[in-house]
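Participant: Fold the following for me, if possible:
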Amino acid sequence: MKKISIVLGVSILLLSACGGNKLDLDEEKVQSATAEEAAGQKVIEENNYKEEDIQVLKVCEAVKQGEEDYGFNGEYIVYWQTNDGEYKRDFSMTSDYEIGYGSQRLEEIEDRCITLD
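Facilitator: From the prediction side, this is the model:
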């Protein structure tokens, strides 16, 4: 009985340590990957924005258009802007924090979003 209690306690502790938001994403990794990719865009570079000038606004789980019945498969839409609000864009992102440009083929799952400060 004591072993069961210990295993149960450790399991609860481990589960509570996962994530930190309802999408179980590392917000620092999202910010870092997004800022790095955004800072490399020509218009961002030409206007002298740096990585620290990029803000992630919202991240949503997403599904490929036409494949909604299959459900979430580890892809996200990341909404970002420059700190002055001059440029607002979005990227696609995998669960491995790899940024891409395929957000137009994704459909946001509206009730599976987080906002970042």
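Participant: only C-alpha atoms for contact and neighbour calcs from this point on.
Facilitator: Will do.
Participant: Now do the helices in the chain.
Facilitator: Here the chain has its helices, by DSSP state H, at 2-17, 27-39, 42-46.
Participant: what would those helices look like in a markdown table with mean neighbour count and distance to Asp90?
Facilitator: Shown next, in a markdown table, are the helices of the chain (neighbours: other Cα atoms under 10 Å; distance: least, Cα to Cα, whole Å):
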| stretch | mean neighbour count | distance to Asp90 |
| --- | --- | --- |
| helix 2-17 | 10 | 29 |
| helix 27-39 | 18 | 9 |
| helix 42-46 | 12 | 13 |
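Participant: structure for this one too, so we can compare:
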Amino acid sequence: MPCPGVTTGRVEVPGEDYGRIQQAVDSGKNLWRLSPVRTAQVIGTRNFGLRERDSYTFVEQYYDPGSGLQHAVVRVRHQSCTYLVELYQPIKQGQKGIWVVTEITEV
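Facilitator: Okay, the predicted model is just below:
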């Protein structure tokens, strides 16, 4: 039984300007964007029905040779449900790159 109110599938935040977000982080703002776990938590809570108090666990980070981009997976325990939140780095790769949520899958 899926948990009501949580958005699953491919997701994006309408109007998110990755270049502008990366510039803000480069200038020291919204540094939570540098952590896949914190990004899953903040964006998931604001936009996709997850909760700040849910349990967020880093699963893995991997490089996709096809796109040349870093990806990460975060497991979220929400009520009786478990979700995998997939993220990637659209602008810069590595420690200084922002993370963006792309998909939420119930497991």
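Participant: what TM-score comes out when they're superposed?
Facilitator: For this chain pair, the superposition-based TM-score is 0.43 by TM-score structural alignment, normalised by the length of structure 2; 66 aligned residues with a Cα RMSD of 3.3 Å.
Participant: hmm, back to that, identify whichever of the helices of structure 1 lies nearest to Trp80 of structure 1.
Facilitator: Of all the helices of structure 1, it is helix 27-39 that lies closest to Trp80 of structure 1, at 7.8 Å by Cα to Cα.
Participant: other SSEs contacting the closest one?
Facilitator: Here helix 27-39 of structure 1 touches strand 54-64, strand 99-100, going by 3 or more Cα pairs under 8 Å, 6 or more residues apart in numbering; DSSP states H and E.
Participant: helices or strands up against the shortest one?
Facilitator: To tie it back to what came earlier, the one meant is strand 99-100 of structure 1. Applying 3+ Cα pairs under 8 Å, 6+ apart, one finds that strand 99-100 of structure 1 makes contact with helix 27-39, strand 88-94.
Participant: The longest one too?
Facilitator: Helices and strands touching strand 54-64 of structure 1, by 3+ Cα pairs under 8 Å, 6+ apart, are helix 27-39, strand 75-82, strand 106-115.
Participant: okay, these in TSV with distance to Arg89 of structure 1 next?
Facilitator: Putting those into TSV (distance: least, Cα to Cα, whole Å) gives the following:
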stretch	distance to Arg89 of structure 1
helix 27-39	9
strand 75-82	6
strand 106-115	14
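Participant: Which one of these lies nearest to Val7 of structure 1?
Facilitator: Val7 of structure 1 lies closest to helix 27-39 among those, at 29.4 Å (Cα to Cα).
Participant: tilt between that closest one and strand 54-64?
Facilitator: Counting by axes from the mean of the first three to the mean of the last three Cα atoms, to 10 degrees, helix 27-39 of structure 1 lies at 100 degrees to strand 54-64.
Participant: on that earlier part again, among the helices and strands packed on helix 27-39 of structure 1, which is nearest Ala33 of structure 1?
Facilitator: Here strand 99-100 is closest among those (Cα to Cα), at 6.7 Å.
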